[in-house]
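Colleague: Predicted structure and sequence below. I'll ask about it afterward.
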Amino acid sequence: MMLPLFAYFCRDWRTLLVAMSVPSILYMPLWWLIPESPRWLLSQGRVEEAEAILRGAAKKNRVTVPEVIFPQTEGEQKQFKKEEFHGFLELLKTSNIRHITLILCLVWFTLNIGYVGLSLNTAKLHGNPYLNCFVSACTEIPAYTATWLSLQYLPRRLCATFSMLLGGIILFFILLVPPGLTPLAISMEMIGKFFMASATSLVYSYTGELYPTGIRNTAVGICSMASRLASSIAPYFIHLGSYDKNLPYIVMGSLTIISGISALFLPESFGLPFRRPWIRCQG
């Protein structure tokens, strides 16, 4: 939402990039302020460090913790033993986990095509481009709120599929809007952006829940790489509009619907204990 405000005063794109990038330096001190993940520390056998972080969090939240958080019985010592290194090939090791990885890469790729494509397309909509960009960004606030609520109470697979299918269908409905009803076309594009943003934020949590701690970062990194590839080629999808103004909506809508159907073949992780989805994938 701040981008159109910066762009209004910084018309040169190089100046705009500097103005939007320099404030990121303020995040540097967070390296020393944010604690490490206790769950990851446990997977590395660093039980004492994980316990210290949990005690610090409990103290800040005024929660009473047991004297020993992680009992060191013989069986649990084996559980907390440092895990061996897992490379990205672990994501392709078995047929089930390989299918999940490929489907998630497709989903991440498609969602970023739609998300970035619709964001870039706001400049080509009728009306003030700065206002259109601002309204497009505003749609993400209710989208992220809806995602937060759905993560609390609804199954992940259902929400992801529902968001992508609706987003893709709405992009096709834009093609049916008569040329004179520009406000309706813009409104429908913003609704499509709503579902794209909602599914994009949801898939981060969903992906993390489908993998164990040892390869979770690798899995999210591979999927994120697929989404960054989509970000790189998204402008070319929008450029298709120079040949036919409906072509970007047809391509993005088709990809989104295909990905929504593919998400139906992912395992459900809502309400399941930690690591259970991984057991199902291997089984």
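Modeller: Happy to help now that I have it.
Colleague: C-alpha from now on. contacts and neighbour counts both.
Modeller: OK.
Colleague: Tell me where the stretch 101-250 of the chain has helices.
Modeller: 129-138, 140-153, 156-174, 182-209, 213-239, 247-262 (DSSP state H, counting those that start in this stretch).
Colleague: Mean neighbour count added to the ones you listed, as a markdown table?
Modeller: Shown next, in a markdown table, are the helices of the stretch 101-250 of the chain (neighbours: other C-alpha atoms under 10 Å):
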| stretch | mean neighbour count |
| --- | --- |
| helix 129-138 | 18 |
| helix 140-153 | 15 |
| helix 156-174 | 22 |
| helix 182-209 | 21 |
| helix 213-239 | 18 |
| helix 247-262 | 22 |
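Colleague: Is it possible to get a markdown table of the ones you listed that adds distance to residue 99?
Modeller: Output for the helices of the stretch 101-250 of the chain, formatted as a markdown table (distance: least, C-alpha to C-alpha, whole Å):
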| stretch | distance to residue 99 |
| --- | --- |
| helix 129-138 | 34 |
| helix 140-153 | 23 |
| helix 156-174 | 15 |
| helix 182-209 | 13 |
| helix 213-239 | 13 |
| helix 247-262 | 10 |
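Colleague: next, the one to line up against it:
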Amino acid sequence: MDLEEAFQAVGEFGIQQKWMVTVLILLQVYMAFQSMLIVLVGAVPEYHIESSVSPIASEEDLIKHVTFTEDISSIVTEWFLIRHQSYKVSLAGSLFFAGVLVGNVLFGPLSDKIGRKPVFLAGLFFEVLFGYATAFAPSYEVFALSRLLVGMMNGGMALVCFVLTQEYVGKAYWALTGTLTNMTFAVGIALFAVLGYFVRHWRTLATAANSPGVLFLLLSVPLPESPRWLYSQGRIEQAERVLLSLAQRNGRDAALLSLKLASGSAPSQRSAGGVLHLVTHPALRRRTLVLMYVWYACSLVYYGLTLNAGGDTGNRYVTVAMYGLVELPAYPLCIYFINKQWAGRRKTMASFLALAGFSCLFTMLIPVQAGSWFSATSLALLGKLMVSAAFNIVYVYTSELYPTIIRNAGLGVCSMSCRFGGILAPFVPSMKALHHSMPFMVFGLSGISAGGLGLLLPETLSKPIAETLEEMHSPAYQRILEREVHLFEEDLSKHKEIQ
């Protein structure tokens, strides 16, 4: 039997898989803590510098004459990161996301080559280790370096963790596990705000935020290797052992379980997965180019609207909590639409991206009116809701578009382009200097164009998932690829006619 038939026999989402996926989903709370740490640990309190003092020439003089008027503990108050030193707070945040970018690129191909579990556990172990280095950093330089290393582990491990939540269950449950993973991350952001409210000292907060990682590391050690990855590598006996163990714990009788490779995909004939195949394989090249832009646009619009929709006024802990909670309504919408035959992954993702884009464009036409429920701010928040939904779908959709043997490499490359969108997002608001509507025009056009390009991708709902590159040449996949090429050629011909 093939792998999907085997999952039907052992249980697509049995008791054992529910436990395994629950551990990985709850791990998102810990990863959200690490991602949001700099928001509270790097809080800048109000301060006063004695005006009667002559111009301050050195850092030592500044420390002597500055007074923090707000009772806050942060790296700013400990290392006096104000005035010409204030850039170091933003730098620490940028180093974390730079590390995430590197981790996405390195961990994806590595886990495709040596396995999901060893890469996942190693990443989680070192993230916890470097997280404690953050909490006990004796200087800013050590703190900044630890944030870079935590980011590398966080970005790479999160990628492998997401893939495992998909590969432990049957394909029918991929949308559910992927959506729950992203939703729990949003809840983790809100929980971090609650933790920060009760734990005010920044070193204690960093320690408390990192400590759940120890628990999740211990819970993750017994997790098995991905049976899909083992199957994609031709390690049939090991894949059968994992599936038989799942069947036993799920209370299923799988005595007749016997896997076999698809025709033409014996281990000696298999193509090794790698980033190079994303360029050399025609279908994968088209998909990767489109997905890279979609991921980039999702990140640009999401983080850009986060900066524009919320103000700096009010309680900072409430602000951080709302940053996560505002996303929650998006996830039930995703689960509903992407499993409907008349909507599916492709149309739903494209629609949400387009709606986010149009929300941004309409924002330019509405004047800011305080106290009005229908305002530019409400439209901007609606846009964020829509792009949050699209962001969730693109994770699930991308994992279904790539064969198992190269899935992590594909997700890694797409996630890399996503980080570039996040890096550029803070600079877009500065375009107000050209015209007040320019930032929302950029966000709007990015969302609409990404939605249009997303329609070039094939639908994956109720379609077979390839385990190897060779399986993409099977008759079922050939029909999908022919339609994909046809749509791509139609788009090119329309573009030429317009020109």
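Modeller: Ah, there it is. A quick note: this is a predicted structure, and the numbers were derived from the prediction, not measured.
Colleague: before we move on, back to that, of the helices of the stretch 101-250 of the first structure, which approaches residue 79 of the first structure most closely?
Modeller: Nearest to residue 79 of the first structure among those is helix 213-239 (12.9 Å), distances taken as C-alpha to C-alpha.
Colleague: and the closest one, what does it pack onto?
Modeller: helix 38-43, helix 95-121, helix 182-209, helix 247-262 (3 or more C-alpha pairs under 8 Å, 6 or more residues apart in numbering; DSSP states H and E).
Colleague: Ok, which of those helices comes nearest residue 276 of the first structure?
Modeller: In terms of C-alpha to C-alpha, the element of these nearest to residue 276 of the first structure is helix 182-209, at 9.4 Å.
Colleague: Run the angle between the closest one and helix 156-174 for me.
Modeller: Helix 182-209 of the first structure and helix 156-174 meet at an angle of 160 degrees, taking axes from the mean of the first three to the mean of the last three C-alpha atoms, to 10 degrees as the criterion.
Colleague: Let me know whether residue 461 of the second structure touches residue 339 as I believe.
Modeller: Yes: between residue 461 of the second structure and residue 339 there is a contact at 7.1 Å, judged by C-alpha atoms under 8 Å.
Colleague: what residues do the two have in common as contacts?
Modeller: In terms of C-alpha atoms under 8 Å, 6 or more residues apart in numbering, residue 461 of the second structure and residue 339 are both contacted by the residues residue 345.
Colleague: if we can go back for a sec, okay, the helices and strands packed on helix 213-239 of the first structure in TSV with distance to residue 240 of the first structure next?
Modeller: Formatted as TSV, these follow (distance: least, C-alpha to C-alpha, whole Å):
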stretch	distance to residue 240 of the first structure
helix 38-43	44
helix 95-121	11
helix 182-209	17
helix 247-262	6
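Colleague: Among these, which comes closest to residue 148 of the first structure?
Modeller: Residue 148 of the first structure lies closest, by C-alpha to C-alpha, to one member of those: helix 182-209, at 8.1 Å.
Colleague: closest to residue 9 of the first structure out of the helices and strands packed on helix 213-239 of the first structure?
Modeller: Among these, helix 95-121 sits nearest to residue 9 of the first structure (C-alpha to C-alpha), with 19.0 Å.
Colleague: mind listing what's buried in that closest one?
Modeller: Residues 96-101, 103-121 are the ones in helix 95-121 of the first structure that count as buried (16 or more other C-alpha atoms under 10 Å).
Colleague: What about residue 281 of the second structure, how many residues nearby?
Modeller: Residue 281 of the second structure has 11 neighbours, counted by other C-alpha atoms under 10 Å.
Colleague: residues in contact with it?
Modeller: Counted by C-alpha under 8 Å, 6+ apart, residue 281 of the second structure has zero contacts.
Colleague: One more: the one 10 residues further on?
Modeller: Under the criterion of C-alpha under 8 Å, 6+ apart, the contact partners of residue 291 of the second structure comprise 398, 414, 454.
Colleague: elements contacting the helix or strand hosting residue 121 of the second structure?
Modeller: Assessed by DSSP states H and E, residue 121 of the second structure sits inside helix 116-135. For helix 116-135 of the second structure, the packing partners by 3+ C-alpha pairs under 8 Å, 6+ apart come out as helix 87-114, helix 140-167, helix 202-210, helix 212-220.
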